[in-house]
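Participant: Here is a sequence together with a model predicted from it:
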Amino acid sequence: MGAIKRTCSTILPDLNLKRRRLTRFQERQIRSVFRFLDLPGELKNIIYENCIDISAAQHILQRYYDSLRDCTDLRAVEAPLVWSKTPTILLINRQIHAEASFYLRNRSLTFDHGLLDLVDVTDFVSPNLFRTVTSITIDDSGHPLFQPNILAASWVGYTSLVQQLGDILSEGHQLKTFTLSLTNKDLIPHVTTCWNGHHVCGFRDSLLKACDALRAVRNVGLVTFRGLPEPLSSQLKARMESAPINFLDLPSEIRNAIYGEALDWSDINKQLARTIRLWSNKNLSPPFPALTTPTVLLLNRQISAEAQAVLHRKPLTLVFPRDHGMQKQDHVPNMLKFITPSTLLNVEHLVLELHSWEWIYSLDHFLPVFASPSTATTTAIASARPSTITPTRITAATLRHHNLLLHPHPTTTITTSAPPALKTIHIHFADTLKSEFLVGTTQQYPDETLHLSLSQLAKLRGLERVTFTGDLPACYTAPLTQIMRTSPAAAAVGAAALPKLRAVKASGEVVAVEDGEKVVVVG
């Protein structure tokens, strides 16, 4: 025994990689080893063909059937314990894997026993193998399909196999041929008499369900069906052999309809209502949602461009609820936390529904985004808002309701590089305190505070349509509408000729909106 060990040690060099230096003798022995990749290509191909065997599934099912064939109680036969395994030849290196895969792709998978009562074909055949081979054949030549003792297990095994193949191959394949052949004569009544009947037939219904799974498999070179009735056979064959329909192959009208269902602005209102509902402690920052991009805009450039065009044509409706629980001006959420300025620049139709007067401070955040370049300012006008209001301007009761006017508003900085796409705007403004402003003889509506926010609308130019509803007087909205519809070029030339915004007093008198002692001419 010792002599044998000594002989082996002289034949096989010690290739311990921990050694830092090799002796000359060991180096000569290593160099004398003939590498597999030095073989001629013809010899390597023979080795690849012998190393790659994908008939294991067939052998497993055949041995399992042999144990079931003469058994009257299937529960007495234990199912084989099997698992899928990658051929070792494919795990050596990239070159060998590439060369051997050519022979793997030319192999054919055959199932002539279905699955019997085995549950999942991927337990012993890898899904990647199904997607790699060029031919798959399913037939009933392995055993009598209507053998009494295993009829249920046999038929369910066939339909389960077809369904699983449909799911696997729908994700991609290399198939050149696919054959499904069920020729047992006892199946004929189920695909003829039962096929168009209205009664329940388990064979017909399960076969239809299996065929539905195959409808997702496309671009097969040649499909052959035997035993399936017409016109199912010809229709399914034509579908599987045809090229898959890409989403971009659909007519533009259908794509636009899909974009319209996939994209909407309504999530902004849901997130705003959710933020207000969850914001119980006003001393903390509002729980603003994380801004995300809809998946349809991330697929590719063409789909993103088409989907955005559909979205931008939809009106952006922002609903500001009446019940909000805000007590300070600083509590009014910044709307730019719900939608970015770059997105706002692409909005073509804007609808603002302010159901409470406190929301005027939200205009300070995002209205500057829509300002015409000739009138735009990068800093919101809120920075010029007075920190206190003269008590003689409003009654004590109104001042209590307007206690958030006593808090300075933060400055909002907006940087934009592209002109806004806004074409139309509709504003509904509801103010439950309007009547309190029209009590004293020195008061007017809208007051200075309301005007400071609404006057930012006058920086919007060139709109096609502007409408107002709610509590704002016509003497204020009519000139504001005219200003907003004026083209930027005309407004820049004749700024002095723009109409003045006016307010109404309790007596019905119409006066220019004042800021201290100076008459404000917006523009």
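Facilitator: In hand now; what should we look at?
Participant: C-alpha from now on. contacts and neighbour counts both.
Facilitator: Noted.
Participant: how distant is stretch 482-490 from the center of its chain?
Facilitator: Distance, stretch centre to chain centre, for stretch 482-490: 40 Å (CA atoms, centre = their mean, to the nearest Å).
Participant: same thing with stretch 251-269?
Facilitator: Computed by CA atoms, centre = their mean, the chain-centroid distance of stretch 251-269 equals 12 Å.
Participant: try stretch 192-207
Facilitator: On the basis of CA atoms, centre = their mean, stretch 192-207 sits 39 Å off its chain's mean C-alpha point.
Participant: you'd agree Asp264 is in a strand?
Facilitator: No: counting by DSSP: H, G, I helix; E, B strand; the rest coil, Asp264 falls outside a strand, being coil.
Participant: also this one, for the comparison:
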Amino acid sequence: MSFTKCCSPEFDVDFGSSLTPSNPITDPVDVPFRFRDLPKELRFMIYEYALSFDSIDKYCGDYLELLCVTSNAKEPAPDVEKACPSILLVSKDIIEEALPILYKTPLNMSFGIFKAHLQDLIAPELLRKLRYINFSDAGTRHLNTPPHDCFGGICYAVTELATILRAGHSLKSFTMDYTSAYLSFHLRDCLNDGQKQCGIKSWAHNLIRALKELHSIDKVSLTVEFSEEVKQEIISCMKRPARGFFRLPLQVRQKIYGYAADVNDGASTFQLATKQLALVSTTTRLSTANIKLTHISNQDPTFKETTTPTIFLVNRQIEQEANEVIYSKPFVIKNLYPMVNSTFLKLDDFFSPYTFKKIQHLELHLTDHNHLTMLPTIANMLRRRRKNNVLKSLHLHFSEPRSKRLILAVGEYYPDNTVYACMRHLNYLRGVVGRVTITGSMPACFTAPIIHNMGLKDLSEQAMPIKVQNVVGHEVDVHVAQGTAFYRKQRGVLVEPADVMEID
């Protein structure tokens, strides 16, 4: 047997020295407690104790006691403030461990919730994650005559629960146990008697309807004084999968999309806003002696904000199917009221750029000189469309009797500078519109080149020059006419207001 001396300094131990720590811990309170150092089983027991829904049932019980001792039968439910359990605010690791236990914790409602709302007591997002929900009258059985509010509260709670879980849930078990002898007669006899008028009967019908809206629940238990046939029908509905929207035929879904949203709703709102602006700008007061005009300026019309139709927010497949139906309808802007004081509304307040990217057919009816200011904005929106998503058709209609408002002298040319300045934005569009139609009072020497130029693929191709015309039919290039003294820079309305519509 041989001994080897260790020369390494870390193994050079002085056996004569004391083994007592240099900083001994004298008080156990000073020892740091680490929650994560506990065994997982103990941590799970703490989660089960800390994460409980007993406070919700206690709230309902306290409210029931309040109704029993007060003379006011319409006593409102006490205010409640929802709060996240503090243990879920510690760290992400604890959240990952505790949330599955929270979702498996049963939600027991044994009193009904009366005039309070279920979503005021527990967040709808949490309700959709719960696995077990139990409704009963266990908390009211000590009362000799349970108030109707107990059963009514449970009916309202189940109805609200069905509404919340309609979008999806994780429920595995649902139990309802209501065995009050006071209500047995009503639930057993009144429910099947069509001649009797009973408030509890109405509640029971609402309860049955709400239970049938819950689907895909593995375990369902109903201990309620319904007939066996009614209970089996309810349980069968609650266990089977929900009938999906996509099981409907495509033709039926397309009709639903057509009723759910209309691309012309914004155009109707736009037309009403122009009417309101015209009425606000010029108020006509009639009297027996004379007609007095009062001009009121700088007053904006009121209209609803632009919102996305909810049919587009359900899921991606519905959005794609709805796009094909809704945006295939012709988008028509017409019957706009004449503007006063050169004021016009912004298209951004009524139509989103997405609308002009998706529509397939666009039709504009212009009856006022200020309406022309829409064209540059529309041209900029159409320019953002991709080459594989061209606008199938564009129809512009100008209602303008030349004999009344346009040419006052032989030397004046038509269209004037205002029309050309707005139309030139459309003239430079290339490869965006499949078919262009311009009707109304515009001469062919002005519209034909624009139609031809918009049909070109890009700006590198040869464009046709735009010409204007005077009253005797003499045609001049628009750039030449702009240098003459007889080319109007600005004028009034395109048509007489009386020729278009009457403002009532």
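Facilitator: It's in. Since the structure is predicted, the reported quantities are computational estimates derived from the model, not experimental observations.
Participant: Can you tell me how far the residue most central in space within structure 2 is from Gly244 of structure 2?
Facilitator: Centroid-nearest residue in structure 2, with CA atoms, centre = their mean: Thr310, separated by 4.6 Å. For Thr310 of structure 2, the distance to Gly244 of structure 2 (CA to CA, to the nearest Å) stands at 18 Å.
Participant: ok, now Ser202 of structure 2?
Facilitator: Distance from Ser202 of structure 2 to Gly244 of structure 2, by CA to CA: 29 Å.
Participant: ditto for Lys387 of structure 2
Facilitator: Following CA to CA, the distance that separates Lys387 of structure 2 from Gly244 of structure 2 is 36 Å.
Participant: Who has more neighbours out of these two?
Facilitator: Neighbours per residue, other CA atoms under 10 Å: of Lys387 of structure 2 and Gly244, the larger number sits with Lys387, 13 against 7.
Participant: in which helix or strand would I find Leu104 of structure 1?
Facilitator: Element membership of Leu104 of structure 1 [criterion: DSSP states H and E] is helix 94-105.
Participant: Give me the mean deviation of that helix from structure 2.
Facilitator: Taken over the aligned residues, the distance from helix 94-105 of structure 1 to structure 2 averages 5.1 Å (mean CA distance after the TM-score superposition for structure 1).
Participant: Could you point out the helix or strand that follows that helix?
Facilitator: Scanning onward from helix 94-105 of structure 1 (DSSP H and E), the first element met is strand 108-111.
Participant: can you list contacts of that next one?
Facilitator: With contacts defined as CA atoms under 8 Å, 6 or more residues apart in numbering, strand 108-111 of structure 1 is touched by Ile54, Ser55, Ala57, Gln58, Phe130, Val133, Thr134, Ser135, Ile136, Thr137, Ile138, Asp139.
Participant: For my notes, confirm the first one occurs in a strand.
Facilitator: No: Ile54 of structure 1 sits outside any strand when classified using three-state DSSP, being coil.
Participant: how much space between the closest residue to it other than its chain neighbours and Ile136 of structure 1?
Facilitator: Excluding the flanking residues, the one nearest Ile54 of structure 1 by CA to CA, 6 or more residues apart in numbering is Leu109, at 7.1 Å. Distance, Leu109 of structure 1 to Ile136 of structure 1, by CA to CA: 5 Å.
Participant: got the contact list for Val347 of structure 1?
Facilitator: His312, Arg313, Pro315, Leu316, Pro420, Ala421, Leu422.
Participant: Buried members of those residues into PyMOL, please.
Facilitator: To isolate the buried ones among the contacts of Val347 of structure 1 in PyMOL, judged by 16 or more other CA atoms under 10 Å, type:
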select buried, resi 312+315+316+420+422
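Participant: And Arg105 of structure 1, how close does it get to Ile136 of structure 1?
Facilitator: Applying CA to CA, the value for Arg105 of structure 1 to Ile136 of structure 1 is 11 Å.
Participant: And the helices in the stretch 151-300 of structure 2, which stretches?
Facilitator: Taking DSSP state H, counting those that start in this stretch, the helices of the stretch 151-300 of structure 2 run over residues 181-188, 199-212, 228-239, 250-260, 265-281.
Participant: now, of the ones you listed, which is deepest in the fold?
Facilitator: Highest mean neighbour count of the helices of the stretch 151-300 of structure 2: helix 265-281, a mean of 19 (counted as mean count of other CA atoms under 10 Å).
Participant: neighbouring contacts of that one?
Facilitator: Counting by CA under 8 Å, 6+ apart, 295-297, 299-303, 306, 331-341, 344-345, 350-351, 503 sit against helix 265-281 of structure 2.
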